[in-house]
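Asks: Below: sequence and its predicted model.
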Amino acid sequence: MKSIEHYMELTAGIKCESEGEAEEISVSEIADILYCTPRNAKLILAKLEGLQWIAWKRGRGRGNKSEIRFLKEPCELLLETAKNDTKEGKIDRARHLLEAYQHSCPDALPSYKEWLERVFGFQTESEGSKQKDVLRLMTAMEPEHFKRLDPCRIYLRSESHVVKQVCDTLIRFNEKEGGFMPHLAHHWECDADQKTWTFYLRKGIYFHDGTTLTAEDVKYSFERFMLDDENKCKWLAEDIGNVAVRDEYSFDICLKAKNSLFLHHLCDERLSILNRHQNDGLLIGTGPFRLVRRDDRILALEAHERYFQGRAFLDRIELWYMDGNFSLVDYGFYMEKEEQSQVFDEWHEERNVQYISVNANKSGPLKHKAFRKALRQIISPSHMVSELAGQRTAPAGGFLNRDLPPESGDDDIGKLLMEGHYKGDPLRLYTFSEPDHREDASWIQKRCSQLISSERPNVALS
């Protein structure tokens, strides 16, 4: 039991006639209430006394009872504990605690729900004499991703979003006009062969630790990117031969061969510029927000006061990881069913689509349309949604036309496999490391094993 549970059990078992009044009771009676030994009861009392939740006066002499006085109103303390658990990212524990004592504290859960609605989203909060604009969001991004926020290692969209707030690239791509815009570099030029590119940095750009950006930081960032053995996106810089510093604010990037997509690559957040005095575990960039907290519960960003493109309007952004894959909507924790339906209707644009891409240019069965059609019949979205459930809410008819009817299931799989000239070639499926992707891949593997093997015995699948 936690201390709050001990306190709730004691206040329920010892009926005080008036609030704050001392009650006579023996240690053995307290042990009976808490279903523990007298020795453990003494330890619990000492802990509650240390928390200043009770005042405990030990009886002197044999047969004299002790006195206990409760210093906290039980339901208020229950609500306060639930709030603190939530702030630590332990929202499941808070929910179970409130539900366990809903009978004795019926107002605690509604009060908690009201508080929870006020905590998340945009808030203006007081910090001393100052007002701070805070954006607080729940996230399913696991703590391991909080700790892996390194431009060289990111691969999830959520990780990229955070890195873009903390770090900057040399240039940016203007999606509306289809051209490149100056950013950390205010100008660039290349030789006739487009193999040597010269960049000129803006002056007076500050990293989050107060140091200024120089060409040496750019050289360090590119070399770090190219030498990282765990970097899965080294291909972005595979044509770079070396980075040569000209002076404090200019440098050359020398390519091994002309690359028409080189400027596009420089816009990728993975090629963000970092402080050359970077310590392991930190992420020091020049972006509009600086990283101030990164642990198992919360990722927090605060505005970079000296950002070269102007200070951010928000003072702080917090992403809270909730255990148990918590979601306000999925749990139905403070939303009624009617509200949930309305939210789903309003948020339908935010639904994601899982899809499989195949390389039809490579020799093998995937080149044949009949085989791909058979594969679609085998990997049935409707069966996957039905069997795996979870956050898989509906089968998709296609990547863009999601609401089209899914597979018909009318075609004969064996016939399609024959038309596709499938001879038992092993098929390899690559996916992301997150649990839901692994579940999908495992389900697809079993499904193929059942249906393809039944049509073509002795087929090896991997």
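Replies: Everything's here; your move. Residues are numbered from 1 along each chain as shown.
Asks: For the rest of this, base every contact and every neighbour count on C-alpha atoms.
Replies: Will do.
Asks: if I've got this straight, residue 134 is in a helix?
Replies: No: assignment of residue 134 by DSSP: H, G, I helix; E, B strand; the rest coil gives strand, placing it outside any helix.
Asks: Presented hereafter is structure B, for comparison with structure A:
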Amino acid sequence: MDISEHYIQLRLKLKHVHDDQELYITIGELADYLCCTMRNMNLIMNKFQEHGWARWSPQRGRGKKSILVFCKPVAEVAAERFDQLLHANRMEEAYEMSSSLPPQLRERLLHNLQLQFGLRSIEGVAGRTDTLRIPQSTPFQTFDPTQTAMWGEGFIITEVFDRLVHYNAERQQCEPSLAIAWESDQEGREWTFYLNKGVQFHHGRVMEAADVKFTFDRIVTDPDNPCKTMFGSIQHVELIDNLTVRFVLHKPNFMLPDLLSSLCASIVPWDVQMESLRPIGTGPYRIMHHDATLLVMEVFPTYFRGRAYIDRVEFWQLPQADLTESLVKKRLFSDGELRSVEHEIQGGVFMTFNMQKEGPHHDLYFRQAVRLLLDSDQLVESMDNPYMEKADRLIRIRAREQQNVIPSEEAVTGQTGSDKSGLVQAATLLERSAYQGQPLRVWVEEGKQMEADMAWFAKRCESVGLNIAVVTGDPVHMVYHDELQPYEMIYTGEVFDEHVMRSLITMYTFGNTLFLLAMNDYWRGELAQACENIVMFQEPVLRMERLIQLEGRLIEEALILPVYAFKEVHAHDVSLRNYKISGYGLPDLRQLWIKRKTDAPNTETSYPVYIPLW
């Protein structure tokens, strides 16, 4: 234990003693307070004196009392130790120490922690370094583009890797990236991509066509790869020359360029074994450090599209999940000017059922009863949350795309909306179903809002005799550690990126989405076949029309019960320019830059920013 922690422990044991007050006490009593020997107690007291924290006048002889005077406030010693641990990235120890302190003192320390985040600009001998620090509460599991299912991990992958094709959300079209151009035959069964010259991987080698072939061979030849169905139309990849590659398909696929713009299609080098937490890509940032408490990405200076402005990005692991948002957002902008960016998340929150497990949820009447109990109108109204909006479907597309595409609400939900509560009808459906009163388990993602949703839902279930137990859990464990089996119902959400059509194909074919993990072999086959047919349409409007019909079928079967969409608010100092929110509701680091304040100190200045990473 550090000497400062001994001081804090003793000071809290003797909190009735004021600073500069003489305390008459024996060595034995002090040793008992710190659970150490008297010899060690003497050594500790000498250290206190060396630091100027206490005055100590020992008295020899059994029973004689020595004089102790505390000279330094415990709050100052605690703050110094806390900062010392933070700068050493010893987050767990910092939290453990702060948790032992009284609430008022703990709050002061945690406020200091909040000041660590945002963007820090430092002028040094080597020039100016701009570092963005982001807190996060869920440990990263993998940055293998073919495996990751968490959008926080997707944020890292976006910056570390590139893809052959980039999707421009504003223009709603695919544009060149690692591939400078591409073309296909009339049937959409052969696609040829021409690669950019001189693109470097982070380990120094120039990217070549063999890397593209290797990237997709590792997907299509591995029966257990979660992306195999998503790229199932690929028969093989041919090398034409060092800068040209051809995809030969089993069937027509006019969405291939769109699918190749997904994170799953990030290009990896053939000559380096994939390290899932320290991967190598061609992106504007490379991972330089990663352990249990800190992930560091540094700018890749020879990035083929030009050097990014932010030099370093740090992700600090906060051990207590409930602290992340409150610490960073609370009072973050109390003294400064800010800009607020409101972002509507594509996708939404929904209920689905674990079709891998036997039970009454295989009965359509039962699922329809749950749909009525999970009344999105009443749930959203009862929560009174301005960032929640009732949703009848996950698909929300722009007005200009809606012509002859969006069906009526009745066609999708099968409900007329005449009985909003639906409790009577739900009870009737429950009686007609295979449900016989047995307890059922509902898994819900950890989080204040979703847990509140399920508390509301549980009361409605109780009112009609549906016996459920709500269990909160971490989606990381659910997806990566196969913890689905005990649950009949899953309450979760799906976050799409800017390419909604591609995101839907991913949701229905990528093996690590929670929705697809919950489906049985029959429904996985149905979804794979439907998506295989959808990508054969050349016109995007027709593809979207079929995707909406597919979602309508899933809602009619009550396999997806959409509840609400939600918005997030990012806030940042006005000095941060070109702050644009891209896929998964996260800022695009490739565009962000800083207009340094003219009155900023020559050495260091901070710019607050709140990024809701999870």
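Replies: Perfect, I can see it now. Please read all numbers here as calculations on a predicted model, not as lab measurements.
Asks: Geometric centre of the second structure: which residue is closest?
Replies: Central residue of the second structure (Cα atoms, centre = their mean): residue 152, 3.0 Å from the mean position.
Asks: aligned partner of it in the first structure?
Replies: Superposed on the first structure with TM-score structural alignment, residue 152 of the second structure falls opposite residue 158.
Asks: Over to residue 269 of the second structure?
Replies: Residue 269 of the second structure maps onto residue 275 in the first structure, by TM-score structural alignment.
Asks: Going along the chain, name the strands of the stretch 251-400 of the first structure.
Replies: Using DSSP state E, counting those that start in this stretch, the strands assigned to the stretch 251-400 of the first structure run over residues 289-294, 298-303, 316-321.
Asks: so which of those comes closest to residue 52 of the first structure?
Replies: strand 298-303 (28.3 Å; Cα to Cα).
Asks: before we move on, the earlier item: quick one: neighbours of the match of residue 269 of the second structure, just the number.
Replies: 24 (other Cα atoms under 10 Å).
Asks: and it, how far is that from residue 96 of the first structure?
Replies: 45 Å (Cα to Cα, to the nearest Å).
Asks: Also residue 150 of the first structure?
Replies: The value you get for residue 150 of the first structure to residue 96 of the first structure, if Cα to Cα is used, is 36 Å.
Asks: more neighbours, the two?
Replies: residue 150 (22 against 12).
Asks: is it true that that one touches residue 284?
Replies: No: using Cα atoms under 8 Å, residue 150 of the first structure is not in contact with residue 284, being 10.1 Å away.
Asks: Please say which position in the first structure residue 319 of the second structure maps to.
Replies: Residue 319 of the second structure maps onto residue 323 in the first structure, by TM-score structural alignment.
Asks: An error on my part: the question was meant for residue 141 of the second structure.
Replies: So, by TM-score structural alignment, residue 141 of the second structure is matched to residue 147.
Asks: now the closest residue to its match other than its chain neighbours: how far from residue 283 of the first structure?
Replies: Distances taken as Cα to Cα, 6 or more residues apart in numbering place residue 294 nearest to residue 147 of the first structure, at 6.6 Å, with adjacent residues excluded. Distance, residue 294 of the first structure to residue 283 of the first structure, using Cα to Cα: 10 Å.
Asks: Residue 219 of the second structure and residue 229 of the second structure, how far apart?
Replies: 9 Å.
Asks: out of those two, which sits in the busier spot?
Replies: More neighbours surround residue 229 than the other of residue 219 of the second structure and residue 229, with 25 against 22 (other Cα under 10 Å).
Asks: Wait, that one touches residue 509, no?
Replies: Yes: the pair residue 229 of the second structure and residue 509 passes the contact test of Cα under 8 Å, sitting 5.7 Å apart.
Asks: Show me whatever sits in contact with both of the two.
Replies: Contact with both residue 229 of the second structure and residue 509 is made by residues residue 528, according to Cα atoms under 8 Å, 6 or more residues apart in numbering.
Asks: helices and strands around the lengthiest helix in the first structure, which ones?
Replies: Ranked by residue count and defined by DSSP state H, the top helix of the first structure is helix 435-455. Secondary-structure packing of helix 435-455 of the first structure (3 or more Cα pairs under 8 Å, 6 or more residues apart in numbering; DSSP states H and E): helix 369-378, helix 413-419.
Asks: tell me, how many neighbours does the equivalent of residue 240 of the second structure over in the first structure end up with?
Replies: Residue pairing (TM-score structural alignment): residue 240 of the second structure is matched to residue 246 of the first structure. When neighbours are defined as other Cα under 10 Å, residue 246 of the first structure has 14 of them.
Asks: circling back: specify the local secondary structure of the match of residue 152 of the second structure.
Replies: helix.
Asks: gap between stretch 91-105 of the second structure and the chain center?
Replies: Here the centre of stretch 91-105 of the second structure is set off from its chain's centre by 26 Å, with Cα atoms, centre = their mean, to the nearest Å.
Asks: and that stretch, which residues are buried?
Replies: For stretch 91-105 of the second structure, a neighbour-count test (16 or more other Cα atoms under 10 Å) marks 91-92, 94-95, 97-98, 101, 105 as buried.
Asks: Not counting its own residues, what contacts it?
Replies: 5, 12, 75, 82, 85-86, 106, 109-110, 293, 317-319.
Asks: Columns neighbour count and distance to residue 135 of the second structure on top of those, output as TSV?
Replies: Output for those, formatted as TSV (neighbours: other Cα atoms under 10 Å; distance: Cα to Cα, whole Å):
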residue	neighbour count	distance to residue 135 of the second structure
5	15	25
12	16	30
75	17	24
82	25	17
85	17	16
86	18	12
106	18	18
109	21	16
110	18	13
293	16	10
317	24	6
318	19	7
319	20	10
